[in-house]
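Peer 1: Got a predicted structure plus its sequence, pasted below:
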Amino acid sequence: MNSLEGQFLVAMPDMADERFAESVIFLVGHSDDGAMGLVVNHELDMRFADILDELDLGDPDMIIRLPDAIRERAVMRGGPVEKGRGFVLHSPDFSSGNTYEVANNICLTATLEVLKAMAFGPAPKAALFALGCCGWAPGQLEGEIAQNGWLTVPFSRELLFETPVERRYDAALGMLNITRATLSPDAGHA
């Protein structure tokens, strides 16, 4: 099997599951045991300061005094599985005992320690925080790709960390030299 770990999935226009409409998903794991990923282009209606406050990760006065760039950081809707659990994709300049190196110098950490580092330092140079994740049983993702549910897009650090959230879907399509207008929902199989 060819692992897609470290690559992106881009939902096709006729995605039957509305939870994934126009989604770009970064795959953090893909093996014979299944797959796991995080939606990286759909924000929740909350900010990073809300999470810090809710988890009581700092004195409320300290949280209020954080720079706006930290307080107002977006929180992604990572997926419909484990919606209350936080996941951070980040550069390899942060590591804890629970950091998993995905691929392409991207790491995944799902501990309070990384959230504290993002808020109060030393923070990873690049980070994306998501609540929830996406999961596929063995063979499920491969079946969805064969049924024309997803396009696969090679890794791009710029897409993951630098492209504005609202432009990530179009940017991912652009990496394949296609646009929404030229993307057909019908698949062809040779």
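Peer 2: Received, thanks. All figures in this text were calculated on a predicted structure; none of them were measured in a lab.
Peer 1: When you work out contacts or count neighbours from here on, use the C-alpha atoms and nothing else.
Peer 2: Noted.
Peer 1: list the helices and strands the lengthiest helix in the chain packs on?
Peer 2: Taking DSSP state H as the criterion, the chain has its longest helix at helix 112-120. Under the contact definition 3 or more C-alpha pairs under 8 Å, 6 or more residues apart in numbering; DSSP states H and E, helix 112-120 sits against helix 68-71.
Peer 1: can you list contacts of the helix or strand just after the helix it packs on?
Peer 2: Moving toward the C-terminus from helix 68-71, the next helix or strand (DSSP states H and E) is strand 74-77. For strand 74-77, contacts defined as C-alpha atoms under 8 Å, 6 or more residues apart in numbering pick out 39-48, 128-133.
Peer 1: another structure for you, compare them:
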Amino acid sequence: MQSLRGRLLVASPVLQDPNFTRTVVLVAEHTEEGAMGVVLNRPMELEVAEASPVLSALSTEDEHVFAGGPVQPNGVMVLAEFTPPAAPAVAITPALGFVGAEDDLDTIATAVERARVFAGHAGWGPGQLDAELEDEGWIVADLEPDDPFTEDPESLWSTVLARLGGSFALVARMPDDPSVN
């Protein structure tokens, strides 16, 4: 099994789970025990400053909380890009990862270039993600540095598919309901 940590999962049109329709998931962990990640393209109406004034020190003004997935929707995770030599508490790449629950936010804020707050996460049990990949429910793509912090999250699904080219670029332009095409 090859780990997909640090890669993107782009929901294919055949994926039937409504929690993941047209989503892009950043894989934070992928082992034989399962996988977890966060949905990058589902901003919520709730602003970080409203939800947690303490966390607003890590995010930009008017930044929204993102729905990271259906698992533990009341749990909060902060994904951040760190300035070297600082490192994330839970690393996805050397400079990208999650702020630790025990981290001093004032200290961390000086080492964070960009951050995004997520409510909940996506999770898969042992073998579950691999089975969904075999069923072509997900398209695997490389992570670009701006993907986790895109200013246009609603178009991230189409953007990543278009970047892959070929037939994926056609899928990127497919309407939500193909019957109206």
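Peer 2: In hand now; what should we look at? None of the values given here were measured: they were computed from a predicted structure.
Peer 1: so what number do they get for TM-score?
Peer 2: The TM-score (TM-score structural alignment, normalised by the length of the second structure) is 0.81; 169 aligned residues with a C-alpha RMSD of 2.6 Å.
Peer 1: before we move on, back to that, list only those of the contacts of strand 74-77 of the first structure flagged as buried.
Peer 2: 39-43, 47-48, 128-133 (16 or more other C-alpha atoms under 10 Å).
Peer 1: Make TSV from those and add secondary structure to it.
Peer 2: Shown next, in TSV, are these (DSSP: H, G, I helix; E, B strand; the rest coil):
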residue	secondary structure
Val39	strand
Val40	coil
Asn41	coil
His42	coil
Glu43	strand
Arg47	strand
Phe48	helix
Leu128	strand
Phe129	strand
Ala130	strand
Leu131	strand
Gly132	strand
Cys133	strand
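Peer 1: now Tyr169 of the first structure, nearest residue through space, not along the chain?
Peer 2: In space, and not counting its chain neighbours, Tyr169 of the first structure is closest to Val24: 6.0 Å by C-alpha to C-alpha, 6 or more residues apart in numbering.
Peer 1: residue boundaries of the helices in the second structure?
Peer 2: Counting by DSSP H, the helices of the second structure are 48-51, 105-109, 128-134, 156-164, 166-172.
Peer 1: Comparing those, which stretch has the densest surroundings?
Peer 2: helix 156-164 (a mean of 19; mean count of other C-alpha atoms under 10 Å).
Peer 1: Now do it: everything it contacts.
Peer 2: 10-11, 22-24, 41, 141, 147, 150, 168-173.
Peer 1: What count of nearby residues applies to Thr99 of the first structure?
Peer 2: Neighbour count of Thr99 of the first structure, defined by other C-alpha atoms under 10 Å: 18.
Peer 1: ok so, going back, the residue nearest to Tyr169 of the first structure against Gln7, yeah?
Peer 2: No: assessed by C-alpha atoms under 8 Å, Val24 of the first structure is found out of contact with Gln7, at 10.2 Å.
Peer 1: between those two, who's got more neighbours?
Peer 2: Set Val24 of the first structure next to Gln7 and count neighbours by other C-alpha under 10 Å: Val24 wins out with 29 against 21.
Peer 1: ok, that one - contacts?
Peer 2: Listed by C-alpha under 8 Å, 6+ apart, the contact partners of Val24 of the first structure are Phe8, Leu9, Val10, Ala11, Val39, Val40, Asn41, Arg168, Tyr169, Ala172.
Peer 1: Nearest to Gln140 of the first structure among these?
Peer 2: Distance to Gln140 of the first structure across those (C-alpha to C-alpha) is lowest for Leu9, with 13.7 Å.
Peer 1: And the equivalent of Ala127 of the first structure over in the second structure, how far from Gly127 of the second structure?
Peer 2: Mapped onto the second structure by TM-score structural alignment, Ala127 of the first structure lines up with Ala115. Separation of Ala115 of the second structure from Gly127 of the second structure (C-alpha to C-alpha, to the nearest Å): 30 Å.
Peer 1: Comparing those two, which residue is more hemmed in?
Peer 2: The residue with more neighbours, out of Ala115 of the second structure and Gly127, is Ala115; 25 against 16, by other C-alpha under 10 Å.
Peer 1: If we ignore the residues flanking it in sequence, what's nearest that one?
Peer 2: Closest residue to Ala115 of the second structure apart from its sequence neighbours, by C-alpha to C-alpha, 6+ apart: Ala80 at 4.1 Å.
Peer 1: isn't the one you found right next to Gly97, touching?
Peer 2: Yes: counting by C-alpha under 8 Å, Gly97 is a contact partner of Ala80 of the second structure at 5.6 Å.
Peer 1: out of those two, which sits in the busier spot?
Peer 2: Between Ala80 of the second structure and Gly97, counted using other C-alpha under 10 Å, the more crowded position is Ala80 (27 against 21).
Peer 1: Counterpart of that one over in the first structure?
Peer 2: Taking TM-score structural alignment, the alignment pairs Ala80 of the second structure with His90 from the first structure.
Peer 1: wait, that match sits on Leu108?
Peer 2: Yes: counting by C-alpha under 8 Å, His90 of the first structure does reach Leu108; the two are 6.3 Å apart.
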